[in-house]
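**Q** Build the 3D model from these lines:
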Amino acid sequence: TVFEVSGVFIHTAKAESEDVLLAGKVQLVLQGKDCYVLWNPLHHGNAVEQPDPDWTVVNTRSDQATNGNAEEEGSANQAGQCRSKNSLSIDLAAVRSIRMSTPNLGWAYLVFRMTDDEDMPPLHFHEGGSRELISMIRKYITITTDRDLLNVHPKNTDALSTSFSELQILSETSGNYVSKFFKDPVTATMGGFSRVTSFVRDNILPSSNMLNRPTEDYSQIFPDITTFKVEQDFDLIATTENKLADRPEVTRSSPLTEAEWHAFLDGEGRVLNVPDLKEKIFRGGIEPSIRKDLWPFLLCYYSWNSTTKERIDSRKHKEDEYFGMKAQWKTITTEQERRFSIFKERKNLIDKDVIRTDRMHPFFAGEKNVHLDQLFSILMTYTQLNFDLGYVQGMSDILSPILLVMEDEVDAFWCFVGYMDNLKLEQNFDMKQEGMKNQLIQLNKLVQVIEPELYGFLQSKESSNMFFCFRWLLIHFKREFTFEDIMRLWEVMWTGLPCQNFHLLLCLAILDGQKRTMTEQDLDFNDILKYVNELSLKLNVEEILRNGESIFLQLKNTPEIPAVLWEIVCQSGEEESSQASESSIEVIADLE
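**A** Just a heads-up that it's a prediction; the model follows:
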């Protein structure tokens, strides 16, 4: 028994007009790796208050084998003794959710809903202790919060626990901060791949098993995903009949200069020959002095065919729109905020993130920094524009370089909106997490065919799930490069060249540069995670861009390229129909 509280009543009716209170106590009991909530009636001498005869003991695991050691058997006996006909036993592994009572409305109570959608009798805590019980339960199962509903998630998360604790996603030092990474004030109820983010978002608990390689089947983490299970269930094998073409050497050029930029503008300020301009930016990036002029076009804030006058008029309209949305949250009173829990939670989360976003950079350093206030205002206003998504940690990382370049709150806001909405970065933060799931699946497929030896190595180390690339994909390499380098990388990616999913090829480019070290040192699961994390700020952006383009050209020059690869890389690319062939890839799995 790890927790106990008395004064817990079960309310039942013996007759239509008679309400009966059954006094008892609640215990949290461990049985081996299982955890149970037990309610037992209080004894008065030799008499025991009898519960409603329709109640039955809940023991969802009584049919499982009990071949554990003597200690486990002892625990089982202890729990079993409590499971008399007068007791209530709830196996937390079979709980779907826990509903809590509304605060300040009578006695606190908890209702456990099982995975078969059966509700257990409410437990009323007349002497308090419900919140303490929930806090203790959180130590043994993963719980996410959605107002007064607590959603329970599977416990078999050793692999993910290791992945995210080692990668320190969006956290320099604190594992506790990692545990709150994906906290979404709108709702914590997710399905499928969201169990990854639900796990990260709440209660990553340090344990002796956290730094061990996973021993459980990954499919237990992804029970709702039929297209990405474990390697034994889903695999892509490139046939040797058609080898990939050689990777060509790629050279990069100098950044776009101010004079070159002006040469692309007509007399009224329209941008001429946009494809050539994008090609120039892709090939060398943009000189820092003119990024402020170019980024609004790349981020869909300005239209390429707009005149200078039209852009000035549009900006006035966008400025009014921005400050109108900003006024919506600025005018919420303290009294309103007290009754507006979602708003308050988002505001607190943004405030906490802003004060630790890129504080080592001079632009954001120091106390009472006006740029921190601008970060806060932009992110708060974005929650007014996108109510459904709200704010998710990681967004401040995306915004900070944009604000640094634009140096204006309004312009930075609309450029941020363009990145999130028009360039579809929003999919990385969506609460269903379909975007992140698909990208991990796509990267898995690409590695299998383009880097089969590396894939075999990762598979042998139980790392072919590509979780160690999670941070790269989530915030588009923001933590892997210096400020200047990430600005160069992003503006190249924003051109949409040479293909739709160039960022996936950049992941491959990074892995290509590191595979020799990883394989020669025979890094295991934990070592791979540590090694990838320690690459931060050590990567050469120009080398990565060259290698990424080289991989694209290798695919482009390969006859009868696997259709699935070309669909991943270019999606609805022009050359898809002519380049793709189903014959060169074999899917070994039943995906239905």
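
**Q** alpha carbons only for contacts and neighbour counts from here, please
**A** Fine.

**Q** Endpoint to endpoint, stretch 360-372 covers what distance?
**A** 13 Å (C-alpha to C-alpha, to the nearest Å).

**Q** want to put them side by side, so please do this one too:
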Amino acid sequence: MWKSSEDADSYYEVRSGCEVPKTQFRIKTRKRTLSERAWRAAFTEEGCVRIGDTLGRIHRWGVHPSIRGEVWEFLLGCFDPNSTYEERNQIRQRRREQYAIWKEECRKMNAVIGSGRIITAPIITEDGVPIQDPIVLLEANPDKDLSTVQHDRGDVQGENDDNQEEKESAVHDDLSSNSGASGLDKMESAPMDKKEIQWKLNLHQIGLDVVRTDRTLVFYEKQENLSKLWDILAVYAWIDKDVGYCQGMSDLCSPMIVLLEDEADAFWCFERLMCRLRRNFRCTESSVGVEQQLHSLASITQVVDPKLHQHLETLGGGDYLFAFRMLMVLFRREFSFGDSLFLWEMMWALEYDPNMFSMYEEPGLTDEKSEEAKAKMKSRRQFGKFERENMRNGMKDLEPTPISVFLVASILKGNSAKLLQEARGLDDVVKILNDLTGNLDARKACSTAMKLHKSYLRKAKKSNSAPA
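**A** Okay, here's the model as predicted:
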């Protein structure tokens, strides 16, 4: 039996010697935090979920860690709440099969995929030429023990004697003699197109990011979990032709690995999250993917705190690029691991749209739905509170500003006095915001964001209706 108030930190064990912010999320099961019992009670006999019965509870008090993975699959739109147990089992099976197909495609291009290893060194040049450095060959060879690879790398990098060239040659000859064993051998078998070259150029950056992601968690002491994160990101980089891989995506994917045991299920949760955020990662020479949200943040701040907005413009921060990281990785740096999960599920519950499962284009898959199900009207109660406010104010058909932007606005407004008094340059703004890490209250931030959202919509509506 759960206690009335539990410490969520115990579910995400931190490695000894690592100092991290303590989560402020407390599990309160007595009609507050969504418990397993309350979640099961929301299901009909056939397995449909009365999602409206849970959204208010989630956006106020969060989800119990023991059922987070399952609840997130619904919050992210992996499953239609009106689907049955049988329908979801069929969908899950098809998705697992599709993921296995994509993973096998990737494995054929690089044998490290699915081997339990990861790559952290570049394996090809920008022209697609395989790099024959012995250290790269060692790392790309899935038959080598990882500890041996790391040990050998340290030896080679640290040696400056006359035997180094001879030793490197011996390593190269040894690996080359293992026919087909090296992931690099497969590169030489056929010419690569631009897509494959770009994908292989991404692999080492994914590896570098993976070993830095949530490294304070005991969970990632296991090589198999690091490898699972690397595999998912590598597969996603292959199927998403427009985005591929960008730094920050490992921070978004990591919680899925922690919460969902099956790798394919974790992949699809991450894929659905990227459906919401992928535009943030699409950058060109003339624009940053998250630029539109930064413009929205500037407009909101100008309305809700004009004095702060003017001060930031005076400092040269009118483009709000100092908020770039918050929006890109959804506050993973500003909150503890446990609190960031709490914040995410509150945001998703507030933004919940029961039609999202049919709005997301699932590459390679189409869930078969009856015409009756497609035509089924969703009651307003099934929408999250944030979405209901948009609908009430006639904003539903417009390009919505995500709640994450209002969250940043609420953080800025909550620290307005400090920013006005102490910020004398953009470096000061960045420092003040960085100092907030671990000191923010996720529930309070969400509550304030909702108030700002309501106030902003009211003022924007009044401004639009005013005579010219």
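
**Q** Need the three-state assignment for Val152 of structure 1.
**A** Following DSSP: H, G, I helix; E, B strand; the rest coil, Val152 of structure 1 is assigned to strand.

**Q** wait, what's in contact with it?
**A** 95-98, 141-144 (C-alpha atoms under 8 Å, 6 or more residues apart in numbering).

**Q** Lys194 of structure 2 now?
**A** Contacts of Lys194 of structure 2 (C-alpha under 8 Å, 6+ apart): none.

**Q** Could you check how far it is from Lys241 of structure 2?
**A** 11 Å.

**Q** follow-up on the earlier one: of the contacts of Val152 of structure 1 - the most surrounded one?
**A** Of all these, the highest neighbour tally under other C-alpha atoms under 10 Å goes to Ile143, namely 27 neighbours.

**Q** That residue contacts Met136, correct?
**A** No - assessed by C-alpha atoms under 8 Å, Ile143 of structure 1 is found out of contact with Met136, at 11.3 Å.

**Q** which one in structure 2 is aligned with Arg471 of structure 1?
**A** For Arg471 of structure 1, the aligned position in structure 2 is Arg325, judged by TM-score structural alignment.

**Q** give me the element its match is part of.
**A** Following DSSP states H and E, one finds Arg325 of structure 2 within helix 324-328.

**Q** For that helix, give me the average deviation versus structure 1.
**A** Compared with structure 1 after the fit, helix 324-328 of structure 2 shows a mean deviation of 0.8 Å (mean C-alpha distance after the TM-score superposition for structure 1).

**Q** returning to that earlier point: of the contacts of Val152 of structure 1, which belong to strands?
**A** 95-98, 142-144 (DSSP state E).

**Q** what about the longest helix in structure 1?
**A** The longest helix of structure 1 (DSSP state H) is helix 308-330.

**Q** which bit of structure 2 covers it?
**A** The aligned range for helix 308-330 of structure 1 is 85-107, by TM-score structural alignment.

**Q** Buried ones in the matching stretch, by neighbour count?
**A** Residues of stretch 85-107 of structure 2 classed as buried by neighbour count (16 or more other C-alpha atoms under 10 Å): 87-88, 91-92, 95-96, 98-99, 103-104, 106-107.

**Q** Noted, bye for now.
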